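Enquirer: missing the sequence, but the structure's below:
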């Protein structure tokens, strides 16, 4: 039985914890509709710090985005219209947010899968054979989330600082021009 199938059989409070694991960064609908793909692809490779692995991860993330778009495209039933929109939006978000740093999404998904696995193990008391034994604290996904929030805040603060520096420079130029004009007008009045 797949990890996701086992997760769906958990009691409601554990399901809420699983939903919280994924949060806004990885919509639960993507996890649901691409469960087997995610488990096959994101669990299969060990974390290696090498350029080849980074290329593999970039290709994997691009492939995941394509899979999400394909899944959204085949949803034609009006009953699943919102799901189709959610999947399409997730694909857009992943492309915008993670195209420049696919390793971030790869690591985030692996941490989510590890947390999901721990919840299942805790609820059932069984060991999940066949899945990598990753040791990540229960707060691993939460730490990743907080790091991401801090990174976003840092980026927005840097952008705000650049904007303020530009405004200050524009003000200094305008002030200098105004001072020159006032001096010129003052000298004209004296004449």
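Expert: Cool, got the structure. Fair warning: this is a prediction, and the values are worked out from it, not measured in the lab.

Enquirer: going forward, measure contacts and count neighbours with C-alpha atoms only.
Expert: Fine.

Enquirer: Run a quick neighbour tally on residue 159.
Expert: 12 (other C-alpha atoms under 10 Å).

Enquirer: For it, what is the enclosing helix or strand?
Expert: Of the helices and strands defined by DSSP states H and E, residue 159 is found in helix 140-190.

Enquirer: Against residue 180, how distant is the most centrally placed residue in the chain?
Expert: Centroid check for the chain by C-alpha atoms, centre = their mean gives residue 25 as the closest residue, at 4.1 Å. Distance of residue 25 to residue 180, computed by C-alpha to C-alpha, to the nearest Å: 53 Å.

Enquirer: Check which helices and strands the helix holding residue 159 sits against.
Expert: Here helix 140-190 touches helix 102-124, going by 3 or more C-alpha pairs under 8 Å, 6 or more residues apart in numbering; DSSP states H and E.

Enquirer: put this beside the first:
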């Protein structure tokens, strides 16, 4: 099971820790909607290479456009609005410094892993999710 899916199965005390990782600089909405894509990228490598960070930044914007289109097909005006707003904010914040975005994503993924590991060590993860890894 993907990391984001495992996190969502955790107890509230762990979800509060996850909540603290995300803010306006990189909203949790993006993590939710693009979880598979985000987890498929080696963000440590991206954060070390300016040209690769620029490519991944534009890939992320394209992923948001795709998500916007899905919401349009569902006639979900509010989520379309939110995605447009998130995209504008990301462009304003990271267009000139895409490495910073990659560093945030890399750090958040590592922190999520620590939260999951902590829950596993305390055996606060349902047995079924541990078996499916």
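Expert: Thanks, I have the structure now. None of these values were measured; they are calculated from a predicted model.

Enquirer: Once they're superposed, what TM-score comes out?
Expert: Here the TM-score for the pair of chains, by TM-score structural alignment, normalised by the length of the second structure, is 0.82; 122 aligned residues with a C-alpha RMSD of 2.0 Å.

Enquirer: residue boundaries of the helices in the second structure?
Expert: For the second structure, applying DSSP state H gives helices covering 3-8, 12-21, 28-33, 35-39, 43-48, 50-73, 77-94, 98-121, 127-131.

Enquirer: mind giving me a markdown table with those helices and columns for mean neighbour count?
Expert: Below are these laid out as a markdown table (neighbours: other C-alpha atoms under 10 Å):
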| stretch | mean neighbour count |
| --- | --- |
| helix 3-8 | 16 |
| helix 12-21 | 13 |
| helix 28-33 | 16 |
| helix 35-39 | 16 |
| helix 43-48 | 18 |
| helix 50-73 | 17 |
| helix 77-94 | 16 |
| helix 98-121 | 18 |
| helix 127-131 | 10 |
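
Enquirer: Counterpart of residue 104 of the first structure over in the second structure?
Expert: In the second structure, the residue paired with residue 104 of the first structure is residue 100, using TM-score structural alignment.

Enquirer: contacting residues around that match?
Expert: By C-alpha atoms under 8 Å, 6 or more residues apart in numbering, the contact list for residue 100 of the second structure reads 47, 94.

Enquirer: what's the spacing between the residue nearest to residue 34 of the second structure when sequence neighbours are not counted and residue 69 of the second structure?
Expert: Residue nearest to residue 34 of the second structure in three dimensions, not counting chain neighbours: residue 63, with 7.3 Å by C-alpha to C-alpha, 6 or more residues apart in numbering. In this view, residue 63 of the second structure and residue 69 of the second structure are 10 Å apart by C-alpha to C-alpha.

Enquirer: State the distance from the aligned partner of residue 79 of the second structure in the first structure to residue 155 of the first structure.
Expert: Residue 79 of the second structure maps onto residue 83 of the first structure when the alignment is built from TM-score structural alignment. Distance of residue 83 of the first structure to residue 155 of the first structure, computed by C-alpha to C-alpha: 31 Å.

Enquirer: now residue 9 of the first structure
Expert: Distance, residue 9 of the first structure to residue 155 of the first structure, by C-alpha to C-alpha: 40 Å.

Enquirer: Please apply the same query to residue 18 of the first structure.
Expert: Residue 18 of the first structure sits at a distance of 29 Å from residue 155 of the first structure (criterion: C-alpha to C-alpha).

Enquirer: And for residue 169 of the first structure?
Expert: 21 Å.

Enquirer: And for residue 85 of the first structure?
Expert: Taking C-alpha to C-alpha, one finds residue 85 of the first structure at 28 Å from residue 155 of the first structure.

Enquirer: Also residue 106 of the first structure?
Expert: 21 Å.

Enquirer: what do we get in the first structure for the residue nearest to residue 34 of the second structure?
Expert: Aligned partner of residue 63 of the second structure by TM-score structural alignment: residue 67.
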